[in-house]
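> after the sequence you'll find the predicted model.
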Amino acid sequence: MNEVQISHYLTEILEGVDVVMDAGNSFFFYNPDSGPDSSIPPDHRFPFVTLVTSDLYDQFSQLSRPSVFRLNIGVSKQTFRSLFGDVARSSVRDSVEISDGDVSGYDFTALDQLMPHPEYGRMYWVCVLNPSDKTFETTVQPMLLEAYDIAVSKYKKKAAR
């Protein structure tokens, strides 16, 4: 999968997804009331998925390499713990040893490998660099749907207030 295919999946397959671009990076929000005809301003507080293509925000994944991108997904506490336990919840910045992106047994430069996000693992975010078609279909897609469902639920709770 490439960035365009993933972005298309998020914005064309899932309803009410709004994307904000910044320096080639994409931030995906659930915002069903936004759009060209909406009088309601978009709510871009916190994305449920990001697609990062540069080292602008962190250098852990060495995204300056040609054609390398990182897909970041906010999942539930249960999903995160089932994959990584509690140990992976600390961020890379909390670790004393940072060597070539490898901290606590995770090589944050490795392609097509699901791992805790190097900065936002403490917030139950996972990441994968350049997921293959198989990884996208079997692992990533269900997590994207979970992240979407969480975003929809948060939106509905907020709207009900």
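Perfect, thanks for sending it.
> switch to C-alpha atoms for all contacts and neighbour counts from now on
OK.
> show me how far the longest helix along the chain is from its chain's centre.
Secondary structure of the chain read by DSSP state H shows that its longest helix is helix 141-160. Helix 141-160 sits 14 Å away from the centroid of its parent chain (Cα atoms, centre = their mean, to the nearest Å).
> included below, for side-by-side comparison, is a second structure:
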Amino acid sequence: MTEEEIISFVDALDGVLTLRPGPGDGSPEIGWGDTFFYHSPDGTVPQATQPFATIVTKDYPGDEESRLDRPGAFRVNVAAGRAAFVRWVGCEPREHVSGTGPVAEDTVVAHPVYGSLGWLAVTNPGPRTAEAVRELLAEAHRLARARHERRSGASG
């Protein structure tokens, strides 16, 4: 899967706001080139919530295990919920120990930094994980939509 394939898939889900920070938009330089997905039916950046998924294209300080400093490397990060985390990782998020070494490519793993918060990640998703990535993104979107509806009192 390419970054653009992932972005197109998520953009097709209802109520998604996709942010792609870059020079001149007021965003911090460290986020330039990355992609952030929010559930926001009104198209505004939610103030009190995190994205439900991200694509990162570089190593961040303290988050170098995916080795994103290589040409073309990227990682999709997904807040797919506790049940998905347990299914893929085999333990509760709070039991996950981060910082366990290099992250395998095209494999669903606990996020190297935010695994204890229930985030999953795939570095350079390919044939082994393409369907799983789509399923995890759809589940993360469903959960984000449900949170939004609870907070706003909306239904449907």
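Looks like it arrived, so ask away. This one's a predicted model, so the numbers in the text were calculated from it and none came from an experiment.
> returning to that earlier point: need the contact partners of the longest helix of structure 1.
The contact list for helix 141-160 of structure 1 (Cα atoms under 8 Å, 6 or more residues apart in numbering) reads Leu14, Phe29, Tyr30, Asn31, Phe48, Val49, Ile73, Gly74, Val75, Ser76.
> which of these ranks first by neighbour count?
Tyr30 (30 neighbours; other Cα atoms under 10 Å).
> returning to what we had before: can you list which of the contacts of helix 141-160 of structure 1 are found in strands?
Phe29, Tyr30, Val49, Ile73, Gly74 (DSSP state E).
> just to revisit the earlier point, so for the longest helix of structure 1, what gets flagged as buried?
The neighbour-count check on helix 141-160 of structure 1 (16 or more other Cα atoms under 10 Å) flags Gln141, Met143, Leu144, Glu146, Ala147, Tyr148, Ile150, Ala151, Val152 as buried.
> can you list the residues you listed in a markdown table and add distance to Val126 of structure 1?
Output for those, formatted as a markdown table (distance: Cα to Cα, whole Å):
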| residue | distance to Val126 of structure 1 |
| --- | --- |
| Gln141 | 13 |
| Met143 | 9 |
| Leu144 | 11 |
| Glu146 | 12 |
| Ala147 | 11 |
| Tyr148 | 14 |
| Ile150 | 15 |
| Ala151 | 16 |
| Val152 | 19 |
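> out of the residues you listed, flag the one nearest to Asp107 of structure 1.
Met143 (20.6 Å; Cα to Cα).
> alignment lookup: the closest one to structure 2.
Mapped onto structure 2 by TM-score structural alignment, Met143 of structure 1 lines up with Leu136.
> for its match, give its distance to Val122 of structure 2.
According to Cα to Cα, to the nearest Å, Leu136 of structure 2 stands 11 Å off from Val122 of structure 2.
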